[in-house]
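Participant: attaching a predicted model along with its sequence, questions to come.
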Amino acid sequence: MQTKDMTTGSPAGLILRFALPLMLGNVFQQFYTFVDTMVVGQALGVKALAALGAAEWLTFLMFGLVQGLVQGFSLVMARQFGAGDDKGLKKAVAGAVWLSLGAAVLFTALGQLMLRPVLLLLRTPAEIIDLTLIYLRILYASLPVAFAYNLLAALLRALGNSKTPLQAMTLSSFCNIALDLLFVFGFGWGIQGAAAATVLAQLLAACFCFVKLRGSGLFSLGNKEYYPDRDVIKEQLKLGLPMGLQNMITAMGGLIVQSVINGFGVLFIAGYTAANKLYGLLEIAASSYGYAMSTYSGQNMGAARYDRIGKGLRAANLIGAATALLMSAIMVFFGKPVLGCFLTGDSVTVEGAMRIGYHFLLVLAVFFPFLYILYVTRSCIQGMGNSLLPMISSIVQLVMRTGCALLLPALIGESGVFYGEVCAWLGADLLLAFSYFYCMKKLRTAAGPAEI
């Protein structure tokens, strides 16, 4: 099994080489959600597209929680791997497996119970609420699969292996696209078919990662050596819970914004949803640099190479800002053609939704570098073992996003909700900058200036 030591060598080169396979894998992952939305929009019309949009933040609420928890668990694995502690690594894997099993059962049950009441609370339009509900019920039933894939991929990344998750996601993406076309166009299963295709594709990705890890010796959970250690469990919960809550806080802000958007009607939801799909695709590089930075700083913390963390952060932020400017250009120059891929119907409906979506893209494009800086800096701090300050930055995002969404439409109209997104980035960036310097100051105090 391939691993990668990130405690020696050029920080910029290591981060780029680690991030690029992740980026490609995430492109494929986002691409099949892109295709889901495109197939639904073209085959089933604006109402079905709006139903997917109404489901988006509820999907992120639960699956973001899963991803955050597992990412927190994996930081302990990265630290043990960086320190060369094989026994500690096995205990960290065992703890992550048992924690994931328990959380999967709990979240699946809670998710099914909360869906309809929450959709009603969010003022989901009556003409799309049933479509949204059935789509979400299928996805929430697949939470054990989501835990399995995210845990296996996070373990591989903690060991410095970002290529296997890329291969898994590439395979599952093509599978998802084929199943989308078969289930929606071929079998006529509608929005249920799109949900089923996503679940089956993620199951394939999980199986692929497990096969690659099967011979690693990290999953012999019947042996007493692999039983979870109480101290390891506590450390994983200490890191995982704030990171999961961080994503939940982000989702809560999104849900409040979604409730405002739902009040603007199906046409606005459809345009906003179409723009969000392109936004999600162009955000991928940011999350990939974030994963790379998290593993990089985690391994260097484990190896006590504190001097390399700052160098890595500066390199990653420069790479991220340059990438963000390219993504901004794509939104400006190619936004309208991409939006047209999702929208079908009479010319007045399509033109109205297009206008809404493109306005949103222009607002995002101006401020996009700040989003990339947010991902990189937050992940660096998490990799250093502090998940509380990044969680607080998510609270700042929540306050900024929801405050703007609730107040600005009264002042400048419906488009006011667009500015909540960029205000959330700016507020979080400011807090994260102070947080990073605070964490580095603590390291200097503990380790001595010569080691930083």
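Facilitator: It's in.
Participant: for the rest of this, base every contact and every neighbour count on C-alpha atoms.
Facilitator: OK.
Participant: find the nearest non-adjacent residue to Ala153, please.
Facilitator: If the residues on either side of it in the chain are set aside, Ala153 comes closest to Pro165, at 5.6 Å by C-alpha to C-alpha, 6 or more residues apart in numbering.
Participant: Asn300 now?
Facilitator: Thr7 is the one closest to Asn300 (C-alpha to C-alpha, 6+ apart), at 5.3 Å.
Participant: same question for Leu181.
Facilitator: Counting by C-alpha to C-alpha, 6+ apart, Leu181 lies nearest to Val39, which is 7.3 Å off, once chain neighbours are set aside.
Participant: where's the one you found, which helix or strand?
Facilitator: helix 11-44 (DSSP states H and E).
Participant: give the next helix or strand downstream of that helix.
Facilitator: helix 46-83.
Participant: okay, now the one to match up with it:
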Amino acid sequence: MNNSNTTDLTTGKPITWLLSFSMPLVLGTLFQQLYSFVDSIIVGRFVSSDALGSVGATYSLNFLIIGFVQGFCVGLGIPIAQRFGAHDHPNIQRYFYNAIYLCIAISLIFGVGMSFATRWTLTIMQTPPSLIEGAITFIQPQFAFIWVTVLYNFSASVLRSFGDSTHPFYFLVLASFLNIALDLWLIGLWHMGITGAAIATIVAQLVSGLLNLLWLAKKTHMVEFKRQWFSFSPSHTKRLTYIALPMGLEYSVSAIGAVIMQMAINSLGTVAVISQTAGEKIRQMFTLPM
């Protein structure tokens, strides 16, 4: 780690870097599942079992869309990491700003598209009538504010491109505790139900994304906020898209199977959906960190 809070992974022992870089990623995913698990407990206990089922009914759809966003943002970080390793400062800037333009584009496409398509999609998935309104209440605001998810994932990806996987982890842990606190406040004290759970998720992601961005701007000294780098570059955008688009599709393609399975579970009725939701949260704790 040098004095600009970046890490050159091209020197030193590879096994040491692999372990030190990957462990925060594993622990970060574990914390994400932990607060998702606690989130479900709070919704189930303070609202109702139907509310828990409504949240669970959105998992595969959320996985499909958010999975693409996560993979796409990881892909955007790869050319930046390559240029960082090559000490090519001008192209770091060009890739960074053109990646921002792509982030804005997918935020608009998914934000507008899924905000209007939420009810239709959940209906196609045969979501039980007793759960569909709650499911829409939970997931539609998150789609409308999907730019918040893009902000966190892209800023975290850029920091990791500069060899820093620890600060995204720290900010994710902070966001996890904030999410839990907001859940208890909005659901337990203000009785906002599923709406409170949606707000807590959005606010926690926004805070973690802004902290990533602040650290990137103030501490790494790798990104320059100069007008000369702001221009759109077709060649840089093409390279970013060439890498990021397949990664987004790779992340989300497994969600197609989850959507089909969710449709089958939905056809069994409300009790089956609630039961599957409870079991799925436990399974995710052990499988997703890997």
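Facilitator: The structure has been received and is ready for your questions. Only a predicted model underlies this, so the values are computations on that prediction, with no experimental measurement involved.
Participant: coming back round to it: count the residues that sit near the residue nearest to Asn300 of structure 1.
Facilitator: 23 (other C-alpha atoms under 10 Å).
Participant: helix, strand, or coil at it?
Facilitator: At Thr7 of structure 1 the chain is in coil, as set by DSSP: H, G, I helix; E, B strand; the rest coil.
Participant: tell me the counterpart of it in structure 2.
Facilitator: Superposed on structure 2 with TM-score structural alignment, Thr7 of structure 1 falls opposite Thr10.
Participant: check Met38 of structure 1 too.
Facilitator: Per TM-score structural alignment, the equivalent position to Met38 of structure 1 in structure 2 is Ile41.
Participant: cool, and Met243 of structure 1?
Facilitator: Met243 of structure 1 maps onto Met247 in structure 2, by TM-score structural alignment.
Participant: so that match is in which element?
Facilitator: Assigned by DSSP H and E, Met247 of structure 2 belongs to helix 234-266.
Participant: packing partners of that helix?
Facilitator: Helices and strands touching helix 234-266 of structure 2, as assessed by 3 or more C-alpha pairs under 8 Å, 6 or more residues apart in numbering; DSSP states H and E, comprise helix 59-85, helix 89-124, helix 270-287.
Participant: again, only this time at 10 Å
Facilitator: Packing partners of helix 234-266 of structure 2 (3 or more C-alpha pairs under 10 Å, 6 or more residues apart in numbering; DSSP states H and E): helix 49-57, helix 59-85, helix 89-124, helix 270-287.
Participant: could I get the ones you listed as TSV with distance to Leu34 of structure 2 and mean neighbour count?
Facilitator: Output for these, formatted as TSV (distance: least, C-alpha to C-alpha, whole Å; neighbours: other C-alpha atoms under 10 Å):
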stretch	distance to Leu34 of structure 2	mean neighbour count
helix 49-57	15	26
helix 59-85	15	23
helix 89-124	26	18
helix 270-287	7	16
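Participant: who wins for proximity to Ser20 of structure 2 among these?
Facilitator: Among these, helix 59-85 comes nearest to Ser20 of structure 2, with 17.0 Å by C-alpha to C-alpha.
Participant: which part of structure 1 matches that closest one?
Facilitator: The aligned range for helix 59-85 of structure 2 in structure 1 is 56-82, by TM-score structural alignment.
Participant: and the matching stretch, how far from structure 2 on average?
Facilitator: Superposing on structure 2 places stretch 56-82 of structure 1 at an average distance of 1.0 Å from its equivalents, by mean C-alpha distance after the TM-score superposition for structure 1.
Participant: still on that earlier bit, tally of neighbours for the match of Met243 of structure 1?
Facilitator: 22.
Participant: show me what contacts the closest residue to it other than its chain neighbours?
Facilitator: Using C-alpha to C-alpha, 6+ apart and skipping residues adjacent in sequence, the residue nearest Met247 of structure 2 is Gly71, 5.0 Å away. Gly71 of structure 2 sits next to 153-154, 157, 244-252 when contact means C-alpha atoms under 10 Å, 6 or more residues apart in numbering.
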